[in-house]
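Student: model the structure of this input:
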Amino acid sequence: MSLIGRHRVLVVSKSEQTEGVITTILKQDEQLVLSGVIADGSAVLAYVFRDRPDLILIDMDLPDLSGLSTLQLIMDHSPIPVIILSTLTSEGSAQTIQAMRFGAVDYFHKEMLVSELSGDGVVTYFLERCKLAIQNGVKGVYPASTQSDGYMDSMQPGAPLINGALLQRRMDIELYLRHAIMKKEFNLVYQPVVDISTNCVVGLECLLRWDNDNVGYVPPSEFIAIAEESGLIHEIGEWVLREACRQNRKWQLAGLPPMFVAVNLSRKQFNDCRLSGTIAAILEETGLEPKYLELEITESLSVEARLAADTLGKLKELGLRIAMDDFGTGYSSLGYLRDLPMDKIKIDQSFIKGLQHGQVNAIIVSTMLTMAKQLNLAVVAEGVETEEELQVLREYGCCFVQGYYYSKPVEVRHIEEMLYQLA
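Tutor: Have a look, this model is predicted:
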């Protein structure tokens, strides 16, 4: 490939190890070419104006915080995409996170490149991030081009800087996520789905939990997005599916009442063409019958309806059941029911909260239940917390509920206690 169509990358680093690793990695991609390496950050502008690189990689471990000074020079004088390589952002973290908010800077955890972690997955991810930074360019580095979304306030004189610990935590989460499966740090908890006419558990939703010695307990709302962005969601999602199926089969072999276990699918998992094959292999490996695995999807999948229908069709051919989670919270709920082969809807807890006092919510929930019955869909009401809410749902003909009224998500041993009482 000629230089036309290739992206020139400048590295600012004093570390021979960092330089060597990056040079080796860039050679693995035809679209990226190393245009130069400089150790003196103060000379970066002269190099930029002379050779016009498309991307700059700054080693933030330069002495005397000169990495931060280099970043500031670029932001002030030459809007070129920058990726900072850092393990610790020290005093510069607040300014760095400001730059990231304006789209001027991306980051990559340096340890992921220079340690034993730098295998094929990390290298591919790093190269993709480099090209993505070039493709996006610099968005809103200067006040005149900022968006009217509130970010401008943080750049006004005297405005407080963002807590730099947020950036460090984001970087550390991505790093330690790569160890989590190997170190057996993930754990599944289960929340019962209950038939309110019998008070019997008819199914379980499994939920992922992660606790790490270095970053502590990290809620799914924080680490799932990072796992999706980094591509780790495929490995993590496969672990969840396998563990849920394995555990369900183990319960069955122990003589407990057979029931479904529901697993949530992320957007990237759903878009993976290997999904149905992966699930088929897991079912065969664990010995679980497909009818005891339920997959939950949400409207946030943002998939074109025809492609989604094809994917769901392949999954249903395996004998799985499909549920739409958080039903009613998006604008496409009815369209999904029309276009996609669903078995169940789960009414979002926002409609259940205060159901006995909210006339609008009561009308919406009643309408959902009537519609689902006519479409031959099962319904689960999520987030049920009070006897009053349960009574209203019973009057409306809802059969299945899930929520703290019966049980919060609990460890395997507590689920086993519940199921043994039913056996």
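Student: please count neighbours and contacts with C-alpha atoms only from this point.
Tutor: Fine.
Student: was I right to think Ile58 contacts Ile74?
Tutor: No: between Ile58 and Ile74 there is no contact under CA atoms under 8 Å: 10.6 Å.
Student: tell me where the stretch 101-250 of the chain has strands.
Tutor: In order along the chain, the stretch 101-250 of the chain carries the following strands (DSSP state E, counting those that start in this stretch): 105-109, 186-195, 200-212, 216-218.
Student: would you do the same for the sequence below? I want to compare the two.
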Amino acid sequence: MSTKPSASILIVDDNPENLNVLKRMLSAEDYEVRPLPSGELALRAVQAEAPDLILLDIMMPGLDGYEVCARLQADPRTRDVPVIFISALRDPEDKVRAFAAGGVDYISKPFQVDEVLARVATHLRLNALQQALRAQNARLQEAAALFEVSGEGIILTDAQGVIRRVNPAFTRITGYTPEEAIGQTPRLLKSGHHPPEFYSHFWYTLQNLGYWEGEVWNRYKDGSIHPQWDMITAIRNDQGEVTGYVAQFSNVARRHLTEREIRQRGNYDALTGLVNRSLLLERLDLAFKGHRHQKRQLSLLCIGLDRFKQVNETLGYNTGDLLLQQIAARLTSEIRDVDTAARIGGDEFVIVLVDQVEATATERLAWRLLERLTQPFELPAGNLDIGVSLGLAVFPDDGDEVEVVLRNANIAMSRAKEQGGRQICFFTDAMGRELIERHRLERDLKLALARCELSLHYQPIVNLKSGQPLGFECLLRWQPAEQGFISPATFIPIAESSGLIRSLGAWVIEMACRQLAHWQKRGWSLYASVNVSTRQIPDGVAPDWLLQVTQNLGLAPECLVLEVTESVFATDLESVSNWLREVRALGFRVYLDDFGTGYSSLSYLKNFPLDAVKVDQVFVRDMVEQERDLALIRAILALCQELDLQVVAEGIETEVQRQRLSNLGCTYGQGYLFSRPLPVSAFEDFLQRYAP
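Tutor: As a prediction, the model looks like this:
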């Protein structure tokens, strides 16, 4: 039976032989080992999953070990991971610099196996001890904070019942200051309201059970007497001996009022008055039990507004609140008293329809709700028309548990939104399978970088007359270890919706530039073209960061082309425009990809700084047979010539297409006629055919 690795270790070294030796050595000791060849990849890997220890080389291309360690120390998420430098540098100044960067130890190459294992084990033990101490300190700090901010009065006494400490709430409730209470006993608060046997029973219970709870009448400093609810607990040492007591108390009248408020606030939405999620789940649980016993159906509708965020942003939150209140009123007017209307999120509502004998009755109500909610709302800012999306799931057909049916109704509602909104979507098993698969892919994609499952393929961009490669487009590929190739059309949308596209996109740029620098050193004069997602602009591909990446590798900025699609202009136009101007001012080139397939293309060419457009393959594919496509390409070429923009034609697959484009004045192109996207070695073979 396999056992869980005792610790995870990240090895960072640009020498493959060192990586292999260290990995074999440490894996034999049951450590989980991740070898990486560069500092840049190491910094990204620790963000996905922080190791327990890092073995770090110093002399590496790009970021050296000193800089990697300094960045790890600067990040709160990784500053506590111990770093052992392992380097061939033997100068005392190098070692001092390593410790100054944050290293905990230094091993000289060539290293001894026993020495490495001993130091690794030592620092793992030290780090585990430090983590335990930090956790203990955190618990102590939390306890101290709770003592100070608690709304209940707290008294700490010694074993004889002498008060040693009180919190601010004690003074606020009783009127006694710490100076007046410390050194006294809780008899300071004795009211004379209780008979002697009350205290006898109290002490008997506390001494035998170590705990007492009940109502006590106490006298405050101003002489007034109040009921309190006391909870007293004995504090014991490791030998079980009582070392003191802690007492907590609150005003009973205030407590009863708070309980009533909690029942109201805990069960109903304060804004709309509808049932909230907590009470909804409680009612659903009861309804499911009754319907399961009587073998009846229950329908659950999940309702979401299609553009509620824009309402808040353009008309203000007060208008948004009024809109939600009117929606709640329309929902309650359409359902029976036995049914439930609930608000479970900012703009999400749920309707529970009990005792549904006919599915058609539920469907009729759903369409009636859709019609009712899409009628204009009268608001102070004027009439507002807002779309809604409805998802419907049925118990027990779509699930036998509350959370399952609620989740499935929400999945159906999300599908209605994806399909354009203002419609009803019924849950199907296929939707559930798609969601599970999407979540699995998102989880695996987060670890793909650290697992070295991602790679780049390269498709040449050529001169159409000579076929000479001038550059290449970098295309991301994902090959998980436990399954086959996953199409970019599948995982790129997941990366964009989850936010992973920023880290993946940065990795693509770094790897593309590193490969380009390598090929330029071998004598191939090329440029690299990378796709930039809307979600990356502007912070994910900051101009200063792009300049730093290229400068570190000795690349001229004009060797890097950034491809954007027209969708980028559908976001924050001002920030996109500023980003475009900044990257081009630094010397980088920007191409507009998939030109002609979006909206307002001509205005983009007029108003935004670009270097070239890429004619989408949908026009190239049929240009020989379809005169309209040929006319469109001719118009695009003429327009770009007037605007001094280069043109790259995509998707060229036949010699006739190449010749026709070349005759029209299109200089550059890419497509299967020249080459499919290729891995590194195959692309180098392709380049060899055009070696000078």
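Student: the strands of the stretch 101-250 of the first structure: which one's closest to Ala309 of the first structure?
Tutor: Minimum separation from Ala309 of the first structure across the strands of the stretch 101-250 of the first structure (CA to CA) falls at strand 200-212, 23.2 Å.
Student: the closest one maps to which residues in the second structure?
Tutor: Residues 468-480 of the second structure are where strand 200-212 of the first structure aligns, taking TM-score structural alignment as the criterion.
Student: so Ile58 and Ile74 of the first structure - more neighbours on which side?
Tutor: When Ile58 of the first structure is set against Ile74 and neighbours are counted by other CA atoms under 10 Å, the residue ahead is Ile58, at 25 against 19.
Student: quick one: distance of the helix or strand hosting the more buried one to the chain centre.
Tutor: Per DSSP states H and E: Ile58 of the first structure is located in strand 55-59. Centroid separation for strand 55-59 of the first structure versus its chain: 26 Å, with CA atoms, centre = their mean, to the nearest Å.
Student: what is that strand packed up against?
Tutor: Packed against strand 55-59 of the first structure, as judged by 3 or more CA pairs under 8 Å, 6 or more residues apart in numbering; DSSP states H and E, are the following elements: strand 7-12, helix 66-77, strand 82-86, helix 120-136.
Student: and the gap between Pro220 of the first structure and Leu295 of the first structure?
Tutor: The spacing between Pro220 of the first structure and Leu295 of the first structure, counted by CA to CA, to the nearest Å, is 18 Å.
Student: so between these two, which is more surrounded?
Tutor: Neighbours of Pro220 of the first structure and Leu295, each counted by other CA under 10 Å, are more numerous for Leu295; the result is 21 against 14.
Student: sorry, back to before: just put the strands of the stretch 101-250 of the first structure in a markdown table and tack on mean neighbour count and distance to Ile173 of the first structure.
Tutor: Supplementary listing: the strands of the stretch 101-250 of the first structure in a markdown table, determined by neighbours: other CA atoms under 10 Å; distance: least, CA to CA, whole Å:
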| stretch | mean neighbour count | distance to Ile173 of the first structure |
| --- | --- | --- |
| strand 105-109 | 21 | 10 |
| strand 186-195 | 20 | 13 |
| strand 200-212 | 19 | 9 |
| strand 216-218 | 12 | 8 |
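Student: could those strands go into TSV alongside distance to Met368 of the first structure?
Tutor: Shown next, in TSV, are the strands of the stretch 101-250 of the first structure (distance: least, CA to CA, whole Å):
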stretch	distance to Met368 of the first structure
strand 105-109	44
strand 186-195	18
strand 200-212	21
strand 216-218	34
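Student: out of those, nearest to Gln17 of the first structure?
Tutor: Closest approach to Gln17 of the first structure among the strands of the stretch 101-250 of the first structure (CA to CA): strand 105-109, 14.8 Å.
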